[in-house]
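Trainee: Just the structure for this:
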Amino acid sequence: MDADVKDYLTRIKQQSFFGCAKIDGSLKNCIDWYRSRAKLSHYCFRIVGFTTVVLSVSLPFSSQLEVMMGEASNASQAMTTTMIMSWLIALAGGANGFFQWGRSWQSRTEAYMRLERLTMEWEITVHTPAVKLQDVILATKKYVNDSRETIKSETGTFFEEVQFPEVESDKKEMG
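Mentor: Modelled structure (predicted):
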């Protein structure tokens, strides 16, 4: 590797963008953040989705089972159970709709995978034997710009996807 290329790489790697994962603002920190948040979104999406399915399927059976037991007091208990399960289903669905865990999981996974791919492409380019300084400079600019664009795009997508619940009075005022 050319001495000028080595010197350039040494100097740019001292910048916070190229720092370790513990440095806020470094690309490695962003990749780790996206990876951990993607996992959290994935778990929330799966748990809330599975809970919604189980409660939805169980609702008719649990209410009928208690009514079939025969006692009059069980009818009110069945109504209470039905109301609680219905509330939990609505809560899980509302939380999933508000937090958009499925969408967050997807966009954060795409972001960290793209950032990792950009890093690998840059490393391959700058460590190619007989690479010229001008090629390293251009590859570095592209790497930094594409990484920032990925982060900006994912952040913008996240805030576009957050949906606040509509309140009935809001609909009347707007309509």
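Trainee: only C-alpha atoms for contact and neighbour calcs from this point on.
Mentor: Noted.
Trainee: Secondary structure element holding the spatially most central residue of the chain?
Mentor: Nearest residue to the geometric centre of the chain (CA atoms, centre = their mean): S104, 3.0 Å. Here S104, judged by DSSP states H and E, is contained in helix 101-126.
Trainee: Equivalent analysis for D32, please.
Mentor: Secondary structure assignment for D32, by DSSP H and E: helix 27-68.
Trainee: and this one, so I can compare the two:
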Amino acid sequence: MAQIKKAPVAGVLEIFPRVFEDQRGYFFESYRADWLQSEGVNHEWVQDNQSFSQKGTVRGLHFQKGEFAQAKLVRVIQGKVLDVIVDLRRDSSTFGEKYSAILDAGRNNLMYVPAGFAHGFSVLEDAIFAYKCSNYYHKASEGGILWNDPALAIDWQVNVPITSDKDAVWPTLEEFKISEGGL
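Mentor: Okay, here's the model as predicted:
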């Protein structure tokens, strides 16, 4: 069975699968529904996404709103990233709090992110990033929080961040709170 660690932000889990290694290489189960079910989480995963990003890239902080909100199960297939989330659930005891964990292909760890979080990552080593989603992507329901919001003060652990034009214009967390109030 995998080791499951509860993050300090409500509902977030970090999962460490058992890895079996020998002279040929390694084997591990990268996903089992019963891992999450043991923590009271039940999803029908409907979409898998994969991206490659070069070292120094920052992607995020993204989310889906309303009926298209997505829970995610994220992992790194190759390389290493700093995975970052911000709780946007207005009724949550950890609303507005951030959490980060290093996802590393060498450790094969995963993070479960419930719906209602902004999510992003920075690439510490060239990385292939993969994640399951509990809902389909819907462009009109897309939202984001400014990746370099001074109030969040996220240490992305990269010297010169490579970002997209889209990620440069999302609102700050405070602007989001004023306009949206939360998810």
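Trainee: Fetch the TM-score of the aligned pair.
Mentor: The pair, once superposed, lands on a TM-score of 0.18 when counted by TM-score structural alignment, normalised by the length of structure 1; 60 aligned residues with a CA RMSD of 6.2 Å.
Trainee: helix or strand right after the helix holding D32 of structure 1?
Mentor: helix 72-99.
Trainee: ok now that following helix, how far from the chain's centre?
Mentor: Distance, stretch centre to chain centre, for helix 72-99 of structure 1: 28 Å (CA atoms, centre = their mean, to the nearest Å).
Trainee: buried residues in that helix?
Mentor: 74-75, 78, 81-82, 85-86, 88-89, 92, 95-97, 99 (16 or more other CA atoms under 10 Å).
Trainee: CSV for the residues you listed, including distance to A38 of structure 1?
Mentor: Shown next, in CSV, are these (distance: CA to CA, whole Å):
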residue, distance to A38 of structure 1
N74, 44
A75, 44
A78, 39
T81, 34
T82, 34
M85, 29
S86, 29
L88, 25
I89, 24
A92, 19
A95, 17
N96, 15
G97, 17
F99, 13
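Trainee: related to what we said a few turns ago, find the residue closest to the residue nearest to the centre of structure 1 in space, skipping its chain neighbours.
Mentor: In space, not counting the residues next to it along the chain, S104 of structure 1 is nearest to S41; the distance is 6.2 Å by CA to CA, 6 or more residues apart in numbering.
Trainee: residues in contact with L73 of structure 2?
Mentor: Listed by CA atoms under 8 Å, 6 or more residues apart in numbering, the contact partners of L73 of structure 2 are 110-113, 131-133.
Trainee: For Q64 of structure 2, state which of those residues is nearest.
Mentor: For the contacts of L73 of structure 2, the minimum distance to Q64 of structure 2 (CA to CA) is 10.7 Å, reached by C133.
Trainee: The residue nearest to the closest one when sequence neighbours are not counted and L36 of structure 2, how far apart?
Mentor: Nearest residue to C133 of structure 2, sequence neighbours excluded (CA to CA, 6+ apart): K72, at 4.7 Å. Distance, K72 of structure 2 to L36 of structure 2, by CA to CA, to the nearest Å: 12 Å.
Trainee: Give me the more crowded residue out of the two.
Mentor: The residue with more neighbours, out of K72 of structure 2 and L36, is K72; 23 against 17, by other CA atoms under 10 Å.
Trainee: Ends of stretch 84-100 of structure 2, what's the gap?
Mentor: Start-to-end span of stretch 84-100 of structure 2 (CA to CA) is 4 Å.
Trainee: orientation of the helix holding D32 of structure 1 relative to helix 72-99 in degrees?
Mentor: Counting by axes from the mean of the first three to the mean of the last three CA atoms, to 10 degrees, helix 27-68 of structure 1 lies at 160 degrees to helix 72-99.
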